[in-house]
Structure formats: structure tokens, C-alpha cells
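1. next one to model:
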Amino acid sequence: MRKRIPILLLILISWGCISNKRITYLQNLPENEPIELNEFIPFAEVDYKYVLQPFDIVEIDFASSDEELTKAFSYQNTTAGGMSGIGGGGGGGGQGSDPLYFRGYSIDQEGRVEVPKLGKIKIAGMTEEDAKNKVQAEINKFFKEEVYVRLRIAGIRYTTLGEFNSVGVKVIYKNRATIFDALANSGETTLLGKKNKLFIIRQYDGGTKIHQINLNDRALLGSPFYFIQPNDILYMEPMKIRQIGTADNLTASMALFAGLLASTLLIINLVTGN
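-> Predicted structure coming up:
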């Protein structure tokens, strides 16, 4: 019996362990071409230019030598304070912590933004640059004074579900963000998240698609899904071991069980005198 206890202990410990291959990012997987650590990895051949969609929020700023003229184009003339380069939507995931939700211009279901004095302008289906040029052209029709326009996406909003340490609606205050920006902004994945099965639910013109990506694979750096897009939903599938409990209580349980086994083995040794 005493000989079986250490063997049983080893089996239980190994069963409770999770292989590094399942949790390590950006590996050189066998099916891919080897990549050296200092090798330059180009972005995907697909040119990353986000196309504006209905329900996106854009920030439009106007500049002119005539301050009264620029005020006429804005619903509010307050500026949002306290924003950093990368920010989260908070634990509740609500829009209440997102100043640009109130300050920006929402694109409606028909793909239009409503600008004071100019009316509704359709910009969905355009890049930021094309949308800026269209708003600029509309202004030039009505005003002889020089009024300059700046238009950009008012942050990238996305949602995390599943095995993330922080789930909910998140915001990154940049106009371009990688999948790793999104992971960092969401508190990373849990230990029990399947990093080879991260699903991206992405909106397209006319519908939605589900894409599966592998965070373990270094080839992700050249993938078109290396960059997230506004309104993406990221779902991390749990490992089967998740049915037993969370990573924290599983580790604690294994440690407690190992301690009890060690104590039992010590008592047996003392009683038998060996």
C-alpha cells in the first residue's frame, strides 16, 4: 500500500498540470515554417483599412480661424478628460464610462451621421480618410471660410466572453489595435482558456461571420485577424478541466490533497517504524 501512495500522488499531480504548449503564445508550431526570433514578419497581404459600419461612433473635429463658425458644427463643445492611450470599458462594461459615446457622432442604421448645419451625411462603407473628405466636401459647399475637418473612429469597442479575467464591453482609445492589445486590456485569459480556440465574431456588410484563431501559433502575426475591429466579440472556449472548477480552486484542491497524502504517508512510516 505504501508503495502505491507515491505513485498515486504523481498521477494526480500530473493530471492536474496543464502543458506549457497549451498556454504559451506565438509558438513555432510543427505545421508552420520556422520563424526566427529576429525575423521580420510582414502584416497580412490584406491591407488593413477599416471600413466604417452602421452603429460605429466617429469623432469629428472642426478647425477654423473663426471660432464661432466651428462651434456651429458641434452638439457639445466640451472635451473628454482623463483618457489614456488604451482604456477599458470598466467592470460593468457600460457606455457610462465612455466619454466619446456622448461626444462622438453615431452612424445610424442607414449609415449616416447627422452634423449640425450640414444634415445627414452617409459615410458607412468608407474608410476614415474617405469619410473625412466627404464631410469636408459638404462643408465646402456652404461656407466660403476655411474650415478644416478631422474625422476618426472614436475608439475601438469590443466584447469579451468566456475565459477572460475581465469580461464585458471594452474600449481601446486608438484607431488600430492588435489582438494582444485586446487581451491585455481585458486582463488576459484565464489559465483554463483554450488559446488555440479563440473565436472572433465579426460584423460584415450584410451579415456576421465567426472566425477561429490560434493564439499559440506565431503565424497569427501575419494573419488578417491580428488586428481587431470595432464591434468584434471575442469568445475564449474553456478546457474540459473547467468542469471541475476554476484554475484557482483546482490548484488549491490539488495542493491540499497532496499535503494530506504526504501527511498520511509520514504517519504510516512512523507507525510501522520504517
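2. every contact and neighbour count from this point should use C-alpha atoms.
-> Fine.
3. burial check on the closest residue to Gln136 other than its chain neighbours, number of neighbours?
-> In space, Gln136 comes closest to Val149 once its chain neighbours are excluded; the distance is 5.9 Å by Cα to Cα, 6 or more residues apart in numbering. For Val149, the neighbour count with other Cα atoms under 10 Å is 18.
4. kindly report the same for Thr272.
-> 7.
5. next, the most centrally placed residue in the chain: secondary structure please.
-> Centroid check for the chain by Cα atoms, centre = their mean gives Ala182 as the closest residue, at 2.7 Å. Following DSSP: H, G, I helix; E, B strand; the rest coil, the label given to Ala182 is helix.
6. any idea how far it is from Ala258?
-> In this view, Ala182 and Ala258 are 37 Å apart by Cα to Cα, to the nearest Å.
7. show me where the protein has its helices.
-> Per DSSP state H, the chain carries helices over the ranges 4-16, 67-71, 99-103, 128-142, 179-185, 247-272.
8. residue ranges for the strands of this structure, please.
-> Secondary structure of the chain (DSSP state E): strands located at 57-64, 105-106, 112-115, 119-122, 147-153, 156-162, 168-172, 177-178, 193-204, 207-213, 227-228, 233-238.
9. would you do the same for the sequence below? I want to compare the two.
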Amino acid sequence: MNKFYKAIYILVAVLSFTSCTNLKKATYFNNIPETRFQSNLENLEPVLSENDLLSISVSSLNPEATQVFNPMNSSEISKYNENKSPEYLIDEDGFIRFPFLGKIKAAGKTKQDLREEITNELVKRKLLVEPIVFIRYLNFRVSVLGEVSKPSVLFIPSEKVSILEALSLAGDLTIYSQRNNLLLIREENDAKKLTRIDLTSDDIFTSPNYYLKPNDVIYVQPNKAKVESTSRLITWLPVIISVLSFGIIAITR
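-> Reported below is the predicted structural model:
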């Protein structure tokens, strides 16, 4: 009888350890105490590239003179342009074509760099006095796919989104996701950079990947339980279909 009780205790202990392990795999940021993290905001502003769509508007002390730099064509305004300002697509050579200034190299620069260049050219050519140039991304988007509730392409009007916010907008991870092995696919210098992310660790808060960049792709991999359940379903599906078919034939006869 004592051996029986010992076996029961051992079984309970094993089950408890297993349940704790599974719980850790299913939750975020395990065992993180109350603390403060300094986010890594270095190089947060992305570099412009070919096929980026920009909204560029100009204002100055002379509204009439400024109007020629804000041509409007409602038929070409995208639905993501809330201010209905002029849109400029960076061509395959990395240029935009701006009124009176002609071709301007945009690819490889930040928005701030491009803003300063346009402002300086307007002043240098004496086209406007004290011009103010506004530039916004219109195609700042990230993709979230895999084991999330709502795989989506997310458009970010604020031009700033963390990986946690993106996952929240995609309906959060499912219970079948690998929270410690997300894959971030990022375009850098005409190449794809692949990075693994562990959401069960607090390292994400100080990671340069905490804030996403335009065209980032997050892939959430399924865990072993999801793969095994799918495999079992595929294995038993022919048997289930055969049984149902036999039952239908038996009923009809």
C-alpha cells in the first residue's frame, strides 16, 4: 500500500511539473519582476526605399505661392491619406518628381533628410519664404501570419508600432503558437534578414526589434501539439470518411 501511495505522489509531482512547463510555454514574459526597461529607439526612423508612397505637403507665409507645391488630384489620392495631400511614389531609380524642383533622390534617406533637402532647395531658389515641409509614410505596413487569430497586413498611420501592438492587432497568438520562437523577416540593403524572437523573455523590451519597420513580416510558428493534432487528423480522416460512407449506405439500404 505504501508503494501505491508513493507512486501516486510521484505521478502527481510529474503532472504538476508538466503543467507548469506548459503554462510557461503558453504565457508571455515569465517571472519578470517589477522593473523599468529603456527601449532601444536607435535608428527608429526607417530609411526610404523604392516603391515607398509618401505624402508631401508644403506651407509658407504666402498661401497663394504655396498652392503650386500642393497639386491635388482626388482620383489619385489613396484611402490611407487622411489629409488628402499630394502623393509621391519613389520610382525604381529611387527618385520622386517634385513641382519646380524636378527629380529628387529619396531612396536611401530618412524622411528628415528628404524634408531638409526640399526645404533648403525652396529657400535657395527663392521659391518660398520660410517654407514648412510635411512628409508622411502612406504605405507603412507590417504583415503578421501563422498562429495568430487574424493573420493580417496591418497599415500603421502613426508610423510607429511595436511587435506586441502588431500581434494585438492580429488578434493575439493562438494557444498553439511557439511564443519563444517567432520569426521576424526584415528587408535591409536589398536583402532579407531573419531574426528569431522569444516573447517568454524580457529581452524583447531592450531589443532593436521591439519596434517594427515598414514591410516587416512576423511569422508565428505552430507548436508540437498543433502539428501532432493535424497529423492525427490526416491519419484518421480516411477512416472517418469510410465509416460515414458505410453508415450512409447502410441507412439508404
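10. which of the helices of the first structure sits closest to Ser223 of the first structure?
-> Smallest distance to Ser223 of the first structure across the helices of the first structure (Cα to Cα): 10.7 Å, for helix 179-185.
11. what range in the second structure matches the closest one?
-> Taken onto the second structure by TM-score structural alignment, helix 179-185 of the first structure occupies residues 163-169 there.
12. now do the buried residues in that stretch.
-> 163, 166-167, 169 (16 or more other Cα atoms under 10 Å).
13. same question for stretch 28-44 of the second structure.
-> Of all the residues in stretch 28-44 of the second structure, those buried under the rule 16+ other Cα under 10 Å are 28-29.
14. how about stretch 149-167 of the first structure?
-> For stretch 149-167 of the first structure, by 16+ other Cα under 10 Å, it's 149-164, 166-167.
15. now the end-to-end length of it.
-> In stretch 149-167 of the first structure, first residue to last residue: 36 Å (Cα to Cα).
16. so what touches stretch 23-41 of the second structure?
-> Residues from elsewhere that reach stretch 23-41 of the second structure (Cα atoms under 8 Å, 6 or more residues apart in numbering): 175, 177-180, 199-202, 205-208, 210-211.
17. corresponding residue for Phe98 of the second structure in the first structure?
-> Aligned counterpart of Phe98 of the second structure in the first structure: Val115 (TM-score structural alignment).
18. neighbours of that match, how many?
-> 16.
19. residues in contact with it?
-> Applying Cα under 8 Å, 6+ apart, we find Val115 of the first structure in contact with 73-74, 105, 121.
20. and for Ile233 of the first structure?
-> Under the criterion of Cα under 8 Å, 6+ apart, the neighbours of Ile233 of the first structure are 158-161, 199-202.
21. which of these sit farthest apart?
-> Leu161 and Arg202 (13.9 Å).
22. residue contacts, Ala182 of the first structure?
-> Residues in contact with Ala182 of the first structure (Cα under 8 Å, 6+ apart) are 172, 228.
23. and with 10 Å instead?
-> When contacts are counted by Cα atoms under 10 Å, 6 or more residues apart in numbering, Ala182 of the first structure touches 86, 88, 156-160, 170-172, 188, 227-228, 234.
24. rewinding a little: overlap in contacts, Leu161 and Arg202 of the first structure.
-> Common contact partners of Leu161 of the first structure and Arg202 (Cα under 10 Å, 6+ apart): 233-234.
25. returning to what we had before: now do the match of Phe98 of the second structure against Ser106 of the first structure, distance only.
-> 10 Å.
26. tell me the contacts of Val68 of the second structure?
-> Applying Cα under 10 Å, 6+ apart to Val68 of the second structure gives the contacts 58, 99-100.
27. map Ile228 of the first structure onto the second structure.
-> Looking across to the second structure (by TM-score structural alignment), Ile228 of the first structure lines up with Leu212.
28. so its match touches Val161, yeah?
-> Yes: at 5.9 Å, Leu212 of the second structure counts as touching Val161 under the criterion of Cα atoms under 10 Å.
29. need the max-distance pair from the contacts of Val115 of the first structure.
-> Maximum distance among these (Cα to Cα): 14.8 Å, for Ser74 and Ile121.
30. CSV for the helices of the first structure, including distance to Ile41 of the first structure?
-> Output for the helices of the first structure, formatted as CSV (distance: least, Cα to Cα, whole Å):
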stretch, distance to Ile41 of the first structure
helix 4-16, 36
helix 67-71, 44
helix 99-103, 34
helix 128-142, 26
helix 179-185, 16
helix 247-272, 34
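31. check contacts around the residue nearest to Gln136 of the first structure.
-> Going by Cα under 10 Å, 6+ apart, the list of residues near Val149 of the first structure reads 60-64, 70, 132-137, 139.
32. rerun that using 7 Å as the cut-off
-> Counting by Cα atoms under 7 Å, 6 or more residues apart in numbering, Val149 of the first structure makes contact with 60-63, 132, 136.
33. one step back: export the contacts of Ala182 of the first structure to JSON lines and tack on distance to Arg242 of the first structure?
-> Converted to JSON lines, those look like this (distance: Cα to Cα, whole Å):
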{"residue": "Ile86", "distance to Arg242 of the first structure": "31"}
{"residue": "Gly88", "distance to Arg242 of the first structure": "26"}
{"residue": "Ile156", "distance to Arg242 of the first structure": "31"}
{"residue": "Arg157", "distance to Arg242 of the first structure": "28"}
{"residue": "Tyr158", "distance to Arg242 of the first structure": "25"}
{"residue": "Thr159", "distance to Arg242 of the first structure": "22"}
{"residue": "Thr160", "distance to Arg242 of the first structure": "18"}
{"residue": "Lys170", "distance to Arg242 of the first structure": "25"}
{"residue": "Val171", "distance to Arg242 of the first structure": "28"}
{"residue": "Ile172", "distance to Arg242 of the first structure": "29"}
{"residue": "Glu188", "distance to Arg242 of the first structure": "17"}
{"residue": "Phe227", "distance to Arg242 of the first structure": "29"}
{"residue": "Ile228", "distance to Arg242 of the first structure": "27"}
{"residue": "Leu234", "distance to Arg242 of the first structure": "19"}
